[in-house]
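> Quick one, structure for this:
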Amino acid sequence: MTSGQQLRQVANVLNASTLLGLLLARCARTAVRRGPRGLVIATGYRWTLPFAGAFAVGNVVIFRAGPAQALGNAALLAHEERHCTQYAWCLGVPFLPLYFIAAGWSLLRTGNPASANFFERQAGLEAGGYPDIHKRTAGPRAPHGIEA
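Predicted structure coming up:
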């Protein structure tokens, strides 16, 4: 692990977000194993919410898929790892309300909770399986982009 990955791991243990992720994984009866770069991989998540195929809580990355599929999708794992880093920067659990505010803002602006979500954009929309939607205000436009 790099020093940054070690720092993230320690930060997410101290801010209790990794503990929250482990508790969620346990309650959802997932299979938990050590993953790369200080991550904990939980597989076989079956609860309805959230709708995503994978999500992170602290340094715990929770997948609906089995271990081979979860570890075999390097782009999605890297996307979720960036969310783990975001937990550390947000001092843990405050990441959750900040993320939901960003998702609401994105939903209002684009009709999609990820496309204009700061956290998803920073983690990489394409790697997370999200579209990059840029909706413009409807209505006629005058020359030079000024709305009529």
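
> going forward, measure contacts and count neighbours with C-alpha atoms only.
Fine.

> quick one, what contacts the residue most central in space within the chain?
Nearest to the mean C-alpha position of the chain, counting by C-alpha atoms, centre = their mean, stands residue 83 at 4.6 Å. Residue 83 makes contacts with 56, 119, 123, as judged by C-alpha atoms under 8 Å, 6 or more residues apart in numbering.

> Nearest to residue 98 among those?
residue 119 (8.9 Å; C-alpha to C-alpha).

> one more, for comparison:
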Amino acid sequence: MNPAHRVRQVVNVVNLSTPLGLLLAAVATRPEPGGARLLRGPDGLLVTGGYRLPLPAAPVFTVGNVILARREARTLLERPRLLRHEARHSTQYAWCLGVVMIPLYLVCAGVSLVLCGDYSSYNPFERLAGLADGGYTRRPLRRL
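Next up, the predicted model:
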């Protein structure tokens, strides 16, 4: 792991976003076949599958250095572009003082929803993470 990823890992533990992600993984996911709850991903990330709470509705999301997916984690490890997108969100947690990112993200998602009808197209967190890498299509602005 390179030094920048190690710093991100440490910052996300200190700012409590990774511990929150680990708590979500412990209480809201089913273990993978074979009993594993967390798999090691690239660059100090942890990946878990079987997320079963209704919110957030996204099929994959990140909290600190923990990537949570509704499907099996192994399938996510086979999608490098999506992993890069989620890794960028992990870096955003480090820059945004951890769990403070959650309300910031929600405000930006709401503004994007008003502007174009979806929460990602004009959300700076999603745009900086790479819309295409996250599987999003950029929608045009709504007419006033």
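
> Kindly provide the TM-score of these chains.
Here the superposed chains carry a TM-score of 0.91, computed using TM-score structural alignment, normalised by the length of the second structure; 138 aligned residues with a C-alpha RMSD of 1.1 Å.

> Tell me the counterpart of the residue nearest to the centre of the first structure in the second structure.
Aligned by TM-score structural alignment, residue 83 of the first structure pairs with residue 89 of the second structure.

> so residue 51 of the second structure touches residue 71, yeah?
Yes. Residue 51 of the second structure is within contact range of residue 71, at 7.4 Å (criterion: C-alpha atoms under 8 Å).

> which part of the second structure lines up with stretch 115-132 of the first structure?
Against the second structure, stretch 115-132 of the first structure falls on residues 121-138 (TM-score structural alignment).

> what's the span of that stretch from first residue to last?
5 Å (C-alpha to C-alpha, to the nearest Å).

> For residue 14 of the second structure, see how far away the match of residue 83 of the first structure is.
17 Å.

> Also residue 144 of the second structure?
For residue 144 of the second structure, the distance to residue 14 of the second structure - C-alpha to C-alpha - is 44 Å.

> Looking at those two, which is more packed in?
Legend: neighbour count by other C-alpha atoms under 10 Å for residue 144 of the second structure and residue 14, higher for residue 14 (14 against 4).

> average gap between the helix or strand residue 26 of the second structure falls within and the first structure?
Assigned by DSSP states H and E, residue 26 of the second structure belongs to helix 17-28. With mean C-alpha distance after the TM-score superposition for the first structure, helix 17-28 of the second structure departs from the first structure by a mean of 0.4 Å once superposed.

> what's in contact with that helix?
Under the criterion C-alpha under 8 Å, 6+ apart, residues 12-13, 37-38, 48, 50-53, 62-68, 93, 98-99 lie in contact with helix 17-28 of the second structure.

> Buried ones among the residues you listed?
Buried members of these, counted by 16 or more other C-alpha atoms under 10 Å: 12-13, 37-38, 48, 50-52, 62-68, 93, 98-99.

> Okay, and which of the residues you listed map to strands?
48, 62, 63, 66, 67, 68 (DSSP state E).

> Switch the residues you listed over to JSON lines; also include distance to residue 77 of the second structure.
Formatted as JSON lines, the entries for those read as follows, by distance: C-alpha to C-alpha, whole Å:
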{"residue": "48", "distance to residue 77 of the second structure": "10"}
{"residue": "62", "distance to residue 77 of the second structure": "14"}
{"residue": "63", "distance to residue 77 of the second structure": "17"}
{"residue": "66", "distance to residue 77 of the second structure": "13"}
{"residue": "67", "distance to residue 77 of the second structure": "10"}
{"residue": "68", "distance to residue 77 of the second structure": "12"}
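
> Closest to residue 3 of the second structure out of these?
When those are compared for distance to residue 3 of the second structure (C-alpha to C-alpha), residue 66 wins out at 18.4 Å.

> State the distance from the closest one to residue 86 of the second structure.
Taken as C-alpha to C-alpha, the span from residue 66 of the second structure to residue 86 of the second structure is 9 Å.

> Can you report how many residues lie near residue 20 of the second structure?
By the criterion of other C-alpha under 10 Å, residue 20 of the second structure has 19 neighbours.
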